[in-house]
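In: below is the sequence, then the predicted model.
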Amino acid sequence: MKPRWRNDRGSAAAEMTLMTPLLVLLVVGVVQFGVWLHATHTAQAVAAQALQTARVSDGSAASGRRQAEALLNTAGRGLVLHPSVDVVRDAQRARVTIHGQAQRVLPFLDLPVNASAAGPVERLTTAG
């Protein structure tokens, strides 16, 4: 008796039906990673700018916080969700910390955004 070979017609369509959702999930995952990376870089830039405002000789923690919140409302709007800004300034150092969440592309994935910047407070001295 002769062996009977099965017909492979339609197997490519079945494979594509199974692989397409996985491919879409992979692409959306890459987009989610890009959104998180952009939000993190934006928060880091906002923290650095707020630090520059807080550490100047006539600056304050309140002015650094106002600067960070204003920049987050313009540059980070919709990108960094639920941001919290913490600015600490003493006689020697200033520190800005920003916490939040990245905008969600995947509904089940909440990625945190954390950024901080610190530096010495500017002091003006007289010569001699």
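Out: Ah, there it is.
In: contacts, neighbours, all on C-alpha from now
Out: Noted.
In: quick check, Met16 in a helix?
Out: Yes. Counting by DSSP: H, G, I helix; E, B strand; the rest coil, Met16 is located in a helix.
In: mind checking how far it is from Val27?
Out: Counting by Cα to Cα, to the nearest Å, the gap from Met16 to Val27 is 16 Å.
In: which of the helices or strands spans Gly119?
Out: Gly119 belongs to strand 112-120 when assigned by DSSP states H and E.
In: which residues does that strand contact?
Out: Contact with strand 112-120 is made by 36, 39-40, 43-44, 47-48, 51, 55, 80, 92-102, as judged by Cα atoms under 8 Å, 6 or more residues apart in numbering.
In: second one coming, line it up with the first:
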Amino acid sequence: MSVELVVATPLLLLVLLLIVQFTVWSHATHLAQAAASRGLAAARIHESTAAEGHHAARNLLDSLGSATLTEIAIDVDRDTDLASARITGRAASVVPGLHLPVRAAASGPVERVVPAVLGVPNREEG
């Protein structure tokens, strides 16, 4: 009985630590995706900039805390047609020596104001 206990206890503890590590990684991934979405939303706004998207993503991560997601890198790009936000980092390590990467990305078209042409109704009007 004691031999089985000596073998089973460390294996059970390792399985529990791996479950907790997966949970921490999953939470860090959700944080990164939320930050990427927030950065994209800020960068897509008419007359916004990539810097404003970066600032919005950083503010969200700062307000949510950075204990779960570490070594964070934020990359927001914006041109005339498309905006994108990428967040990378690492999940906090529960299992010694296991450092899981976290990546999240979001992209979408930039908002534009299209002037109405005389004689042609807007979609909202008609």
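Out: Received, thanks. These figures come from a predicted structure and were not determined experimentally.
In: TM-score for this pair?
Out: With the length set by TM-score structural alignment, normalised by the length of the second structure, the two chains reach a TM-score of 0.89; 117 aligned residues with a Cα RMSD of 0.9 Å.
In: re earlier: what range in the second structure does the strand holding Gly119 of the first structure sit on?
Out: Mapped onto the second structure using TM-score structural alignment, strand 112-120 of the first structure spans residues 101-109.
In: quick one: the matching stretch to the first structure mean distance?
Out: With mean Cα distance after the TM-score superposition for the first structure, stretch 101-109 of the second structure departs from the first structure by a mean of 0.4 Å once superposed.
In: can you give me the buried ones in that stretch?
Out: Burial within stretch 101-109 of the second structure, assessed by neighbour count using 16 or more other Cα atoms under 10 Å, is assigned to 101-109.
In: try stretch 103-112 of the first structure
Out: If you call a residue buried by 16+ other Cα under 10 Å, then stretch 103-112 of the first structure has these buried ones: 103-105, 111.
In: which residue comes closest to Asp90 of the first structure once chain neighbours are left out?
Out: Val121 (7.9 Å; Cα to Cα, 6 or more residues apart in numbering).
In: what about that neighbour, how many residues close to it?
Out: Neighbour count for Val121 of the first structure, taken as other Cα atoms under 10 Å: 22.
In: distance-wise, check it relative to Ser11 of the first structure.
Out: 68 Å.
In: mind checking how far Ser107 of the second structure is from His27 of the second structure?
Out: According to Cα to Cα, Ser107 of the second structure and His27 of the second structure sit 21 Å apart.
In: what about the counterpart of Leu17 of the second structure in the first structure, distance to Arg66 of the first structure?
Out: Using TM-score structural alignment, the equivalent of Leu17 of the second structure in the first structure is Val28. Remark: distance between Val28 of the first structure and Arg66 of the first structure (Cα to Cα) = 35 Å.
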